[in-house]
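**Q** Next comes the sequence, and after it the predicted model I'd like to discuss.
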Amino acid sequence: MSPQSAVTEEPFRKLALAVGFLAVAVSAFLAHGAPATGYELSIYTMTPGRVWAGLLVAMAIALAIAFIPPSWVGGGKRTGTGSASQTDARLFTSRPLALVLGGLTMVVFAALPLIRGYRFFGNHDALTHLGWARALAEGTIVPFDLYYPGIHTMTAMLNAAVGIPLEQSLLLAILATMIVFWVFIPLCVGVIVSDRRAVVIAAFSSFLLLPITTISMYMTAHAMSQAVLFSALLFFLFAKYLRADRSLATVSAVGGAFALVSVATVVYHPQLIAHLIVVFLGISLVQFLARRIASQGRIASQTPMYGQALFLVVLFLGWTSNHGFFSGMIDYFLSAAIDFVFGDGGGAGDTVAMQGASLGALGSGLGEIFLKLFTVHLLFTLLAAGLILAALGARNSEWLARVRPETLYFAVALVGLGPLFGIYFLAPGSTMYFRVFGLMMVFVTLLGALAIYGLSGSSRLSGGWRESRFVPAGQPLLAVGFALLLLLSLVAVFPSPYTYNPSPHVSDQQMSGYETAFDMQDDEVEIVGLRNGPNRFDDAIHGNEERMRLHFDVPESAFGSGLVDEYDDDRYLVVSQYDYDREVYAYGELRHSDGDFNALENEPGVNRIHTNGEFDRYYIDASMGDA
């Protein structure tokens, strides 16, 4: 097929793209037209099927257009007459639009809580972050009162500038960090290999959202999660900095941007900067050794990171000195080590065992949950490991020589983060090792995208996609492969019963119920609830500078029977639809059964004094326990 005949396919591709953009728009419109009327246990099942169908169509079109260019003889060999550059320009104008379509599809997917009118999306830490954003907006605290005021400051600014409620402003701030990740991961890979096909692969790799695990890394307000996603911008500037002209002006421009983004990153979360110090000190060591061992190599010719690594150290020490964060981390690591050595703490091993036992009681197991959560992570980790081994062992591959410096840098980053992962893993009762894991997945995403690019045959300097009788030009198998990976990954990024978790949806009824409960509370009567719920909602509503820890949980053995015998003084008991659906459906009545909730209505001395359909407040008359 001649270039001219290939160009004739462009109108059909443009029509397909138009259909894709229309599908995204219609999906967003349908989702907005089906707002949540109450608590939803799963955003996947409660979002109308037509919305998912539209998003699937849009992503399928984006994948097809991105990975299957118009066919022509030799997978890019030009025949016939005409300008080759004009032909290339026509053939590849649709590919950037395909990336935009894929990105918009992901934006609509991630923004579904906003589009469907959720009051808020996030529990536990997210509610505390909402309260801090509220305190910033009301002026009761200032940003420097917080360890990591990044998302809270952005939320308050959006609230003031746009005038939307704080809850929606915070969800927009979260979405912004995801967009940063989706934009700068492919741009970082594009800097490393300077090939648009690598950018395409990296873009769809970023859509997998590998740093999000729903275990200590979330799609809700969680400072470390947003900081890790935001770090994609820092790694893009890192790649640019390595290749910057060594003249003072250029180095100052890129280096200045790097330093500025470093400041923004520490504002998002100083713990991430502590981890990045390990990464960049390791990279600096590699560069130092390369200048002495292989002074004519590619690494030696790149701009050294010494100054930027030193700046990160100074920045971290300067920021944390005002908050005691550094000393707190040292105390945490030392106590974790002592507990491990003397056997006082169970560490992650006992936590995993307990979770395994709980999953076993639900008829599941660690193997099933691992496959649901980490299949794609495992595949990309294997790809990254393969690329690292190939880059270290190959000596005659021009493409591997081009990517060897960054491959080695990212490998050093993974090795350096390993001990931190281990320390957190050994800490009793901690799941913070998944924070390190989330950061490691940023490097795995970059390395995995580079590995797929190399395996696809796009690395040939002559250009064009490798072609054989089994793998036709354009690598349509990549489109199919990414389609499967996206389904496997994205079905687990929102908590749902699929992963034995409830959705962290906060409904209007739940929020207003807690607001009423706090407003009408007798100061002498304490509030109790299930799984620390009252404390977090107290934070969200009142904007407490310090996390509220005055409300308590109902003992598991007393809930449903014996509440009046449990307390010497009167109590308020608050129970929401979220509590019921979480315990009965998501957790399969592991702790509390449907009968326990129903028993509240008939237990002597426990009287319901307020309800709005999804939130009930009971008064526990402790004096009835003596009757």
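**A** That came through fine.
**Q** Please make it C-alpha for all contacts and neighbour counts, starting now.
**A** OK.
**Q** Which residues are in contact with residue 424?
**A** 333, 336, 430-433 (Cα atoms under 8 Å, 6 or more residues apart in numbering).
**Q** what do you get if the cut-off is 7 Å, keeping everything else the same?
**A** 430, 432-433 (Cα atoms under 7 Å, 6 or more residues apart in numbering).
**Q** just residue 528 next, same as before
**A** Here residue 528 is in contact with 534, 551-554, 571-574 (Cα under 7 Å, 6+ apart).
**Q** ok but it is inside a strand, no?
**A** Yes: assessed by DSSP: H, G, I helix; E, B strand; the rest coil, residue 528 belongs to a strand.
**Q** out of everything not next to it in sequence, what's closest to residue 589?
**A** Excluding the flanking residues, the one nearest residue 589 by Cα to Cα, 6 or more residues apart in numbering is residue 583, at 5.4 Å.
**Q** here comes the other one, which I'd like you to weigh against the first:
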Amino acid sequence: MRRTESNVAFALGFFALALGLLVARANPATSYEASVYSATPTAVWAFFGLALAISVVAALACRGRSQTLGMALGGTTVTSIVGLPAIRNYRFSGMGDALTHLGWTRDIVDGQLAPLELIYPGVHTLGTALHFLAGIPIERALLLTVVVLFIPFVIFVPLTVRDITGNPAAVGVAAIVSWMVLPINNVATHMGVHTNSNALFLVPVVVFALVAYLRRRSTIERLPFGVSPFSLLIYLSGIALLLVHPQQMINVVVLVGAIACIQFLARWRFDDHPVVKQPTTYAHTVVLGALFAIWTVSNERFRTAAVGLLEGMVTADVGAGAEVDQRGSSLTEIGGSLGELFVAMFLDAAVIAVIVGLFVLATWLGLTRLDREASTFVTYFALALVPLGGIFLIYFVGTPTMAFRQVGFIFVILTILAGIAVAHLVGGASRVITRSGATTVASVALGALLVLGLMTVYASPIIYNPGQHVTDQQFSGYESALEHGAEDYPHAGLGYDPFRYDHGLNGLEGEETLSGATVATGEADPDALETGNYTGAYHGFDYYLIVTDYDVTREIDVYQELHYSAESLEGLDSEPTVNKVISNDEFEMYAIASDEEDADE
């Protein structure tokens, strides 16, 4: 591509990106949105699609300045997609852990909680800083924090691959694969205020520092006491990762430790090998491991989680098999299937994993054209997946949700390896067909996988999981309910315990737990509601039943009345023991008494 043509293409791409952002900003969310994809104007997706198409072609076909511009365009576009809740003026996003993290941030802002009292204060501290520096609401500050922490991922994945191979084709492919956001699986890792998931996007920074340390053997670049600046970068980025979430830090310790073991064995076995010439990671393993141990072992929440994992491993009904069977049965009842869900959520990740696996095997068999040092890094990361996979198996037996968090980390490593693997696949194809033909095929294939990956960055009905958009009306309804409700009335939700809103609105007052609340809360019994037994739907107590647009969308539209029916909800308005006490466009709360006399009082 000539300079003039490339300049015109990039001008068009960045103009399309700017138009997409302007249209998205001009069309803010006005009510609850089950899918940020369908609610965002089609023109936005057309503009973003054009920008991504130009960036994919440039990342693969161009070199030098043009390739850099292409990667910048693609990375900015994907970051804009990640930032859509903030761009389209969502009040907040996330109804689970996110609301609790909002509560902790509110406690820090109000001076009721010191950041270091939390085991992972990174997100909350950054959100607090944005709140004070920019003068924006806490909810918006946290949405922007998600974007800020995502940016290192799209920058440092291609930088790491460049340091490993120096191959521009691999760098371009790595950038494109990073745009697929494979670490997010919407099972246990989510795009939102979710510290474990947010930490995944910092992992490439640590890996880049590690690769840079191993690649640079010069003794000239030294800090006082002979410390390598790249060693210092490893420690500083490791500390940042630890503060965002320790679970991903321990994965980094395992990764660095695996490399240290390989180096030890190589020094024992070989006299002339790139591993022997590289500086060792023994000290880094010890220091990072010590930082993790000092920070976590004394923390009560960490000890509780460890005990829960051990209990899960020895309890027959906690394992993943029963959970998968249960969810598969539920999907069948509403017309879906695990196979369909797998294609929507994991096909892109599965294709990348297979390509990487075959490439690693080919590298070990000597069938690739990688130089010895680049092959060494492939071996490092591939063998590190063995202990990382072992941790996944432990989680899978004990706490399946944690297993999918581990999958998120594994796909950070696979994303890096994919840049090298796919580039070699394209290079091999160019020897069979023309280079332009191989690049065209790769552009189409990677573009298709990119679309599939971006379709599931956020939850939506396409994966039977409506978006967790929290609106002003929902916050207002819960605030009124929690502030003005009778103290002896618990609050019950439809398949959803509303205690998280108590966290988000009132904070946790320094209580480091994801389950405590200042009011009694729970879930209404679906079987009782279906039979019209509204008074018996919450242990026979007088209680408040909360129904939001999110609940109706999830239970009626997405789950197709699997647990709660529209008829049972409509019956609330004609039941003598039920009084509607709060109502707005997206929130309704009913006071349900155990008998008619109580209802009339």
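**A** Yep, it's here. Note that this is a predicted model, so its numbers are computed, not measured.
**Q** After superposition, what's the TM-score here?
**A** Scored against TM-score structural alignment, normalised by the length of the second structure, the superposed chains reach a TM-score of 0.94; 587 aligned residues with a Cα RMSD of 1.9 Å.
**Q** picking that back up, could you point out which of the contacts of residue 528 of the first structure is nearest to residue 593 of the first structure?
**A** residue 554 (14.4 Å; Cα to Cα).
**Q** ok, back up a step: filter the contacts of residue 528 of the first structure down to just the ones in helices.
**A** Residues of the contacts of residue 528 of the first structure located in helices (DSSP state H): residue 534.
**Q** Would you mind listing the two of the contacts of residue 528 of the first structure that lie farthest apart?
**A** 534 and 571 (12.8 Å).
**Q** And the two? Which one has more around it.
**A** Set residue 534 of the first structure next to residue 571 and count neighbours by other Cα atoms under 10 Å: residue 534 wins out with 25 against 21.
**Q** So the more buried one is in contact with residue 550, correct?
**A** No: look at residue 534 of the first structure against residue 550 with Cα atoms under 7 Å: they stay out of range, at 9.0 Å.
**Q** what's the neighbour count on the equivalent of residue 186 of the first structure over in the second structure?
**A** Alignment note (TM-score structural alignment): residue 186 of the first structure maps to residue 158 of the second structure. Neighbour count of residue 158 of the second structure, defined by other Cα under 10 Å: 27.
**Q** cool, residue 398 of the second structure as well?
**A** If you count neighbours by other Cα under 10 Å, residue 398 of the second structure ends up with 24.
**Q** Please report how far it lies from residue 321 of the second structure.
**A** Counting by Cα to Cα, to the nearest Å, the gap from residue 398 of the second structure to residue 321 of the second structure is 11 Å.
**Q** The helix or strand containing residue 159 of the second structure vs the first structure, mean deviation?
**A** Assigned by DSSP states H and E, residue 159 of the second structure belongs to helix 138-165. Helix 138-165 of the second structure, aligned to the first structure and superposed, deviates on average by 0.8 Å (mean Cα distance after the TM-score superposition for the first structure).
**Q** Now that helix: buried residues?
**A** Buried residues in helix 138-165 of the second structure, defined by neighbour count with 16 or more other Cα atoms under 10 Å: 138-147, 149-151, 153-165.
**Q** ok, and the closest non-adjacent residue to residue 189 of the first structure?
**A** Take residue 189 of the first structure and drop its neighbours on the chain: the residue closest to it by Cα to Cα, 6+ apart is residue 199, 6.2 Å away.
**Q** Count the residues that sit near that neighbour.
**A** 27.
**Q** Touching, it and residue 191? I think so.
**A** No: the pair residue 199 of the first structure / residue 191 is not scored as a contact, 9.0 Å apart, by Cα under 7 Å.
**Q** ok, which stretches of the stretch 351-500 of the first structure are helices?
**A** Per DSSP state H, counting those that start in this stretch, the stretch 351-500 of the first structure carries helices over the ranges 366-393, 398-426, 433-455, 476-490.
**Q** Check the stretch 51-200 of the second structure too.
**A** 65-82, 84-87, 97-109, 122-134, 138-165, 168-179, 195-200.
**Q** Looking at those helices, spot the one closest to residue 26 of the second structure.
**A** Closest among the helices of the stretch 51-200 of the second structure, once you apply Cα to Cα, is helix 84-87, at 9.2 Å.
**Q** on that earlier part again, confirm that the residue nearest to residue 589 of the first structure sits in a strand.
**A** No: read with three-state DSSP, residue 583 of the first structure is helix and lies in no strand.
**Q** dump the residue contacts of the aligned partner of it in the second structure.
**A** Here residue 583 of the first structure is matched to residue 555 in the second structure, going by TM-score structural alignment. By Cα under 7 Å, 6+ apart, residue 555 of the second structure lies in contact with 561-564.
**Q** cool, residue 79 of the second structure as well?
**A** Here residue 79 of the second structure is in contact with 147, 151 (Cα under 7 Å, 6+ apart).
**Q** again, only using 6 Å
**A** Counting by Cα atoms under 6 Å, 6 or more residues apart in numbering, residue 79 of the second structure makes contact with nothing.
**Q** Hmm, residue 312 of the second structure is touching residue 396, no?
**A** No: Residue 312 of the second structure lies out of contact with residue 396 (Cα atoms under 6 Å); the separation is 9.6 Å.
**Q** coming back round to it: so how far is residue 67 of the first structure from the residue nearest to residue 189 of the first structure?
**A** From residue 199 of the first structure across to residue 67 of the first structure, the span is 11 Å (Cα to Cα).
**Q** same question, residue 294 of the first structure
**A** Counting by Cα to Cα, the gap from residue 294 of the first structure to residue 67 of the first structure is 38 Å.
**Q** Those two: which has the busier surroundings?
**A** For residue 294 of the first structure versus residue 67, neighbours defined as other Cα under 10 Å are more numerous around residue 67 (22 against 13).
**Q** winner for burial among the helices of the stretch 351-500 of the first structure?
**A** helix 433-455 (a mean of 24; mean count of other Cα atoms under 10 Å).
**Q** equivalent range in the second structure for that one?
**A** Aligning helix 433-455 of the first structure against the second structure (TM-score structural alignment) gives residues 403-425.
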